[in-house]
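Trainee: Next input, structure requested:
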Amino acid sequence: MMAASPHIMFAGGGAPGQLFPGIAVASKVAQFMPQAKITFAGPGKCRERHAVRSAGYQYLTIPSKPLPQNPLQALRFVTDNLAGYCTAKWTLREQRVSLVVGLGGHTSTSVVRAAAEKGIPFILLEQNAIPSRTTRWLSRAATMVCAAFEEVRPHLHIQAPVKVTGNPARPAFDQMYQRISASRTEGGDAKTLPFGRLGRDGQRRMVILGGAGGARSLNESMPFALAQLKECLVDWQIVHQTGEGQLQETESRYRKVGVEALAVTYIDEIASVLFASDLAVCRSGGTTLAELALAGVPAVLVPYSHARDDQQLANAKVYVASKTCRLIDESSQAGSLDKALAREITPMLVDENLRKTMSANMRSMARPDASAEIAAAIQVALFGTRGDLLAA
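Mentor: The predicted structure is shown next:
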């Protein structure tokens, strides 16, 4: 019989797109199972520790390293991940963990493997259309695989328990989506009606998201792409998130080409910014796409070309098929990226009806109940039953 006060460990992270869904689900678990103890385990990055502790949860560091890029990194990869696996086994025992939620990333692999060996139930969150190696390896032993995309099923064992929940977004996105949906015209379908802009003086906004860690190719190419579109940028505000260590270089490029843009390292209030935006240019991680869908923002997607198994490209293709965005595949791009960006951005700048249609299509992809559905799966795994989480 499961303890009345279970201990749930969210394991993984290392990237915001892995960590934020975990925090979103933990928020729902804390809301509906206040007796539960919640802990996060991750690689120990400063921003990640801060985000978890700011959300009110304990953070434990588990040694881990990603796959080595060269022979010199191979020894450290083996030693750190072996140490992480041993640390995970000890931590699960000492902390009396009742259930593990794997968020993805190398730390998740160590903790989930240790949980499987010790017979501790675990749930895997899969943010991408092509599942990670950890999800493929351990899906059959999982209590549940909570997937963002229906497209993951053919990649997993036929007996793997899979539930397509959508990808959890940060709580601020869910809150804004619910608040605005509640104010829509009575009798309308809130998922197909465009939001419109929130409280700006008639100015349209384009947001370029380089990610918290930066997307160097976007930072390098976007100023030159927009320089080719100056006549189309009248009454457009440009906001460019560069990521750490790339702000000054990006600002310099915009000054060089004579394009006015607000470049920032990181956008803290990203939900408020996106809900008041008309167009995004960004990568296509699963969490990014889920948040764009809630905000109803059409996009030009430039998938990270070095993502394992082309996961981001697969994500983008799902959204392209739903006519929510335009796609630039860097890995097969013949010409310069700035010319491709200018070509794909132009019709979205000048055609308001196109943007409105794509915005409505994007909102039809929204899964505002994703966090609650995963919290319900956690409750079932712990107690064999669930409360009415979705109705709450």
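
Trainee: CA only for contacts and neighbour counts going forward, please
Mentor: Will do.

Trainee: give the contact list for the nearest residue in space to Gly211 that is not next to it in sequence.
Mentor: Excluding its sequence neighbours, the residue lying closest to Gly211 (C-alpha to C-alpha, 6 or more residues apart in numbering) is Gly243, at 5.7 Å. Shown in contact with Gly243 (C-alpha atoms under 8 Å, 6 or more residues apart in numbering): 210-215, 264-266.

Trainee: Also Pro194?
Mentor: Pro194 touches 296, 356, 359-360, 363, counting by C-alpha under 8 Å, 6+ apart.

Trainee: separation between it and Phe173?
Mentor: Distance, Pro194 to Phe173, by C-alpha to C-alpha, to the nearest Å: 16 Å.

Trainee: cool, and Gly14?
Mentor: Distance of Gly14 to Phe173, given as C-alpha to C-alpha: 21 Å.

Trainee: I'd like the structure of this one too, to check against the first:
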Amino acid sequence: MPITPHVMFAGGGAPGQLFPGIAVAAQVAQLLPQAKITFAGPGKSRERHAVRSAGHQYLTIPSKPLPQNPLQALRFVTDNFAGYCTAKWTLREQRVSLVVGLGGHTSTSVVRAAAEKGIPFILLEQNAVPSRTTRWLSHAASMVCAAFEEVRPHLHFQAPVKVTGNPARPAFDQLFQQLAALRSQNVDSPTVPFARLGQDGQKRMVILGGAGGARSLNESMPFALAQLKECLGGWQIVHQTGEGQLQETESRYRKVGIDALAVTYIDEIASVLFASDLAVCRSGGTTLAELALAGVPAVLVPYAHARDDQQLANAKVYVAAKTCRLVDEKSQAGSLDKAIARELTPLMTDETLRKTMAANMRTMARPHASAEIASAINDALFGTRGDLLAA
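Mentor: Now for the predicted structure:
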């Protein structure tokens, strides 16, 4: 192993895949300051900007998600074959020492190429039901770093698995540590210095569909809240719509007479969530990990088209821990707003219930996930920290 290792984080395409990689990369840079760190992904502009803002090089690898119709099938085959060939060349040209698979179609191409070339790789599995790439290649991985214990039965019996939790963005870990320090000093949580967007004493509900938005939540939430007008006194509603959906969502809120702050994207999402009382959102692994750190109970509406019902499986783990309520969008047959309103009602009206669920949510937090994965990367490169010091 060279004295200057090169670690490539491969994947992304969705913020929930990219942000954990950036968080782990920050820990790797601290643990191995001599290491070179590169990201390889599908080339989305927001993704490139996030990686470069974190101080890392970004390389584009051609890739396509599974085709939704026969017309997309040819591009799926040609682009992903080109991506696989590009990945093989890049790994050799860049002299990559280890690959970290973040999930997504780009991750599949790069991890497969690494496996063929004998380059060690680590897989980050964010869901309770693993991806096909994780299932296929888990036995050859140096480590599968899993967010959920429930992932084990789905993997090869010889797969090395460590349940680390899912890495969150560094701001979440930092605020979690601040809050934990205040609690250790018996300081009441309302005095935590996180600014609210609304007036003093307001409770806040945050509606999140991810950076790309969730059209069904954007369409349903105004009408769900319209059924709860009697409960809305003292609540501030903050709704992240995603790109291209802001004006339509604002129009729906005006139509039903609900005063909501709708925004395309919340940049300071950590400080917003830490000062919130309730969330309505999808149930991707990163979203749940960050809710746990912030201690925010939620109504979870899993993405209905997630492969292998991964988001539904994630949500069930958190519901079993009594941290959240669940609305299965696939079973609602056009009445999603009514189902959301039904699950929101007790959470909005019962403060004791919210506090209990918030405390349960905090028990799910894994603030050291990024550091544990960075340690696994170090071990895969050098065997042990002792070997590193001797290198």
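
Trainee: Any idea how many residues pack against Ala41 of structure 1?
Mentor: For Ala41 of structure 1, the neighbour count with other C-alpha atoms under 10 Å is 26.

Trainee: I'd like the secondary structure assignment at the residue nearest to Gly211 of structure 1, please.
Mentor: Of the three states, Gly243 of structure 1 takes coil according to DSSP: H, G, I helix; E, B strand; the rest coil.

Trainee: try Ile237 of structure 2
Mentor: strand.

Trainee: Need the counterpart of it in structure 1.
Mentor: In structure 1, the residue matched to Ile237 of structure 2 (TM-score structural alignment) is Ile238.

Trainee: what ranges do the helices span in the stretch 1-150 of structure 2?
Mentor: Taking DSSP state H, counting those that start in this stretch as the test, the helices found in the stretch 1-150 of structure 2 are 15-31, 45-53, 70-93, 105-117, 132-137.

Trainee: same thing with the stretch 201-350 of structure 1?
Mentor: 216-227, 247-257, 270-275, 286-295, 311-321, 337-350.

Trainee: Point out the most buried one among those helices.
Mentor: helix 286-295 (a mean of 26; mean count of other C-alpha atoms under 10 Å).

Trainee: That helix - contacts with which helices or strands?
Mentor: With contacts defined as 3 or more C-alpha pairs under 8 Å, 6 or more residues apart in numbering; DSSP states H and E, helix 286-295 of structure 1 has these neighbours: helix 16-32, helix 171-182, helix 270-275, helix 352-363.

Trainee: mean shift between the second one and structure 2?
Mentor: Which is helix 171-182 of structure 1. Comparison of helix 171-182 of structure 1 with structure 2 after fitting gives an average deviation of 0.8 Å (mean C-alpha distance after the TM-score superposition for structure 1).

Trainee: likewise the third one?
Mentor: Average distance between helix 270-275 of structure 1 and its aligned residues in structure 2, after superposition and using mean C-alpha distance after the TM-score superposition for structure 1, equals 0.2 Å.

Trainee: Distance from that helix to the middle of the chain?
Mentor: In terms of C-alpha atoms, centre = their mean, to the nearest Å, the centre of helix 270-275 of structure 1 is found 15 Å from the chain centre.

Trainee: who touches stretch 326-335 of structure 1?
Mentor: Taking C-alpha under 8 Å, 6+ apart as the rule, stretch 326-335 of structure 1 contacts 299-305, 313, 316-317, 320, 337, 340-341, 344.

Trainee: for stretch 24-39 of structure 1, same thing?
Mentor: Against stretch 24-39 of structure 1 from outside (C-alpha under 8 Å, 6+ apart): 4-10, 57-60, 168-171, 371-372, 374-375, 389.

Trainee: Narrow these to those that are buried.
Mentor: 6-10, 57, 59-60, 168-171, 371-372, 374-375, 389 (16 or more other C-alpha atoms under 10 Å).

Trainee: tell me, how many neighbours does the spatially closest residue to Ala73 of structure 2 that is not a sequence neighbour end up with?
Mentor: Nearest residue to Ala73 of structure 2, sequence neighbours excluded (C-alpha to C-alpha, 6+ apart): Pro67, at 5.4 Å. The tally of other residues near Pro67 of structure 2 (other C-alpha under 10 Å) stands at 13.

Trainee: Hmm, Phe76 and Pro67 of structure 2 touching each other?
Mentor: Yes - using C-alpha atoms under 8 Å, Pro67 of structure 2 is in contact with Phe76, at 6.3 Å.

Trainee: which residues sit in contact with the closest residue to Leu313 of structure 1 other than its chain neighbours?
Mentor: Nearest non-adjacent residue to Leu313 of structure 1, counting by C-alpha to C-alpha, 6+ apart: Pro303, 5.3 Å away. By C-alpha under 8 Å, 6+ apart, the residues touching Pro303 of structure 1 are 282-285, 312-313, 316, 328-330.
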